[in-house]
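*Asks:* Sequence and predicted structure, then a few things I'm wondering about:
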Amino acid sequence: MILSPSLLSADCGTLAETLGTLQSAGVKWVHWDVMDGHFVPNITFGQHVIKGLRPASGLFFDVHLMIDRPERYLADFKAAGADMLVVHVESTVHLQRTLAEIRRLGMKAGAALNPATPLSSLDYVMDDVDMVLVMSVNPGFGGQKFLPVTLRKVAELRAKLDAAGRTDCLIQVDGGVNLENTGALVEAGADVLVSGSAFFGHPPFDERLAAFMAAAAR
């Protein structure tokens, strides 16, 4: 299991220091929630913030674009230092083209599904994704309560990917992830878990990471 702490819940005034502390604690990925105030009712980080902080960190930058028409900014986020770009299937008309362009630019490509979006929306892009993000809350704000139906959705997605020969495709879960549901999510088939307040609210980070990994092992 990979834990990708969401910087949405970090102290924005000390992001550079936080990235260094996360790396020293043994964290490998960090999750950037990019919101535009249109696709979701909130505004957060943009490509300029990520670009400014890229030199401060050797972490894998997992960038989640909760924005309308993300295809307009793919090259900008590549230039900013994103390692993976995740776009919502609901946010772009030409999903396959967008995913293919992310890969062409040299990044990993992910597709995100809102809670009410069916898995069938992935039927014709199964070969174009390196990761599928299953939202376990309706996106826009941190600290929301986990939707239990996510466990069934993750299990069904894992079976769908395996049947398509995509055992290499990662499944990520974002929203309300904590120590109590980590084990069940991993058992259902999740590979990458995003945690915000349940991680950053409980320092020190090395001990909190160890607690998540122990929960995943159980």
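*Replies:* Okay, I see it.

*Asks:* Please count neighbours and contacts with C-alpha atoms only from this point.
*Replies:* Noted.

*Asks:* Distance of the residue of the chain positioned farthest from its centre relative to Arg72?
*Replies:* Distance from the C-alpha centroid of the chain peaks at Ala163, with 23.3 Å (C-alpha atoms, centre = their mean). Separation of Ala163 from Arg72 (C-alpha to C-alpha, to the nearest Å): 33 Å.

*Asks:* what does Ile2 give?
*Replies:* Taken as C-alpha to C-alpha, the span from Ile2 to Arg72 is 29 Å.

*Asks:* what are the ranges of the strands in this protein?
*Replies:* Applying DSSP state E to the chain gives strands spanning 2-5, 29-35, 60-66, 84-88, 108-113, 131-135, 170-174, 192-195.

*Asks:* So Ile2 and Arg72 - more neighbours on which side?
*Replies:* Shown here are Ile2 and Arg72; by other C-alpha atoms under 10 Å, Ile2 has more neighbours (17 against 9).

*Asks:* neighbours of Gly37, just the number please.
*Replies:* Neighbourhood size, Gly37 [other C-alpha under 10 Å]: 14.

*Asks:* hang on, Thr98 packs against Arg69?
*Replies:* No - the pair Thr98 / Arg69 is not scored as a contact, 9.4 Å apart, by C-alpha atoms under 8 Å.

*Asks:* Among these two, which residue is more densely surrounded?
*Replies:* Neighbours were counted for Thr98 and for Arg69 using other C-alpha under 10 Å; Thr98 has more, 22 against 18.

*Asks:* now the end-to-end length of stretch 24-44.
*Replies:* End-to-end distance for stretch 24-44, by C-alpha to C-alpha: 25 Å.

*Asks:* before we go on, here's another structure to hold up against the first:
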Amino acid sequence: MRVAGSLWSVPPGEQLDTVAHLASRGLSRLHWDASDGLFAAAGGFSAEHARELTLLGGLDAEAHLMVSDPFAEVDAWTDFCDVIYLHAEVDEWPRAADRISRRGSRPGLAVRLESSVESLPRDMPMLCMSITPGQAGSVFDRRVLPRVRRLRELSPDRSLSVDGGVTRSLVADLAEAGVESIVVGTDLVAADGAQRWGDVLRPIH
């Protein structure tokens, strides 16, 4: 299981030290959220701040854009993220995905728990939400597990990630369902989080 760390719940003054600490314990990838307050509750990071922390930490990065107009946002994120997730519920995602590809990064699709997955493209990385987008710190919703199994049936080779409320105790269930990578925030950045996740943290390539 591959882990991408989220700093959403880390106070700004502690973020750089947290990145350094997690990197020293084996984390190799950061997950950056950006929300515009329209598609989801406002929060997350600006591309400029995320880029600074990524470069200072020397880690790989991916972005999750919870925004109503992703096309206007993607250029800044492609400067330092190799994968950028757009929400399938946003009408303009295909145009933004094309822009991401043209700038040398890989577009992926994020999908809410309530959204159908049957007609989604089968050749794009998928980020399955296990909480309501923008509600960091929420409890993991187990309805995501059968959705992941269905996506794996539809496309056995697709990259599948889960984001929201993931704790160390859920890793076995997520792996059994077919998840390849997970976004972990609160449970990883807690005081003993790096120790609790130490046997799971692996480089992502």
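*Replies:* Looks like it came in fine. Model, not experiment: these values are computed from the prediction.

*Asks:* The strands of the first structure: which one's closest to His48 of the first structure?
*Replies:* With C-alpha to C-alpha as the measure, strand 29-35 is the member of the strands of the first structure nearest His48 of the first structure (11.2 Å).

*Asks:* what do we get in the first structure for Glu92 of the second structure?
*Replies:* Using TM-score structural alignment as the criterion, Glu92 of the second structure maps onto His94 of the first structure.

*Asks:* Could you report the separation of its match from Leu113 of the first structure?
*Replies:* Distance, His94 of the first structure to Leu113 of the first structure, using C-alpha to C-alpha: 15 Å.

*Asks:* Equivalent analysis for Leu151 of the first structure, please.
*Replies:* 14 Å.

*Asks:* quick one: the helices in the second structure?
*Replies:* 15-24, 47-57, 74-78, 93-102, 144-154, 171-177, 186-189, 193-196 (DSSP state H).

*Asks:* Now tell me what touches the fourth one from outside.
*Replies:* Read that as helix 93-102 of the second structure. Contact partners of helix 93-102 of the second structure, identified using C-alpha atoms under 8 Å, 6 or more residues apart in numbering, comprise Pro70, Phe71, Val74, Asp75, Thr78, Ile84, Leu86, His87, Arg106, Pro107, Gly108.

*Asks:* residue in the second structure matching Thr150 of the first structure?
*Replies:* Matched to the second structure by TM-score structural alignment, Thr150 of the first structure sits across from Val144.

*Asks:* any idea how far its match is from Met129 of the second structure?
*Replies:* Distance from Val144 of the second structure to Met129 of the second structure, counting by C-alpha to C-alpha: 7 Å.

*Asks:* ditto for Val19 of the second structure
*Replies:* 23 Å.

*Asks:* So the two - more neighbours on which side?
*Replies:* Applying other C-alpha under 10 Å to Val19 of the second structure and Met129 shows that Val19 carries more neighbours, namely 25 against 22.

*Asks:* what's the neighbour count on the nearest residue to that one once chain neighbours are set aside?
*Replies:* Spatial nearest neighbour of Val19 of the second structure, excluding adjacent residues (C-alpha to C-alpha, 6 or more residues apart in numbering): Gly57 at 6.0 Å. Applying other C-alpha under 10 Å, we find 21 residues neighbouring Gly57 of the second structure.

*Asks:* residues contacting Gly57 of the second structure?
*Replies:* For Gly57 of the second structure, the contacting residues are Leu16, Val19, Ala20, Ala23, by C-alpha under 8 Å, 6+ apart.

*Asks:* picking that back up, anything in contact with each of Val144 and Met129 of the second structure?
*Replies:* Counting by C-alpha under 8 Å, 6+ apart, the residues touching both Val144 of the second structure and Met129 are Leu113, Val162.

*Asks:* Make JSON lines out of the strands of the first structure and add distance to Leu185 of the first structure.
*Replies:* Formatted as JSON lines, the strands of the first structure follow (distance: least, C-alpha to C-alpha, whole Å):
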{"stretch": "strand 2-5", "distance to Leu185 of the first structure": "12"}
{"stretch": "strand 29-35", "distance to Leu185 of the first structure": "18"}
{"stretch": "strand 60-66", "distance to Leu185 of the first structure": "19"}
{"stretch": "strand 84-88", "distance to Leu185 of the first structure": "20"}
{"stretch": "strand 108-113", "distance to Leu185 of the first structure": "16"}
{"stretch": "strand 131-135", "distance to Leu185 of the first structure": "11"}
{"stretch": "strand 170-174", "distance to Leu185 of the first structure": "8"}
{"stretch": "strand 192-195", "distance to Leu185 of the first structure": "8"}
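
*Asks:* Could you point out which of these sits nearest Phe212 of the first structure?
*Replies:* Closest approach to Phe212 of the first structure among the strands of the first structure is made by strand 2-5 (7.8 Å; C-alpha to C-alpha).

*Asks:* isn't the match of Thr150 of the first structure right up against Ser130?
*Replies:* Yes - the criterion here is C-alpha under 8 Å, and Val144 of the second structure meets it with Ser130 at 5.6 Å.

*Asks:* Ser91 of the first structure contacts Arg69, correct?
*Replies:* Yes - between Ser91 of the first structure and Arg69 there is a contact under C-alpha under 8 Å: 5.8 Å.

*Asks:* Report how many residues lie close to Arg150 of the second structure.
*Replies:* 16.
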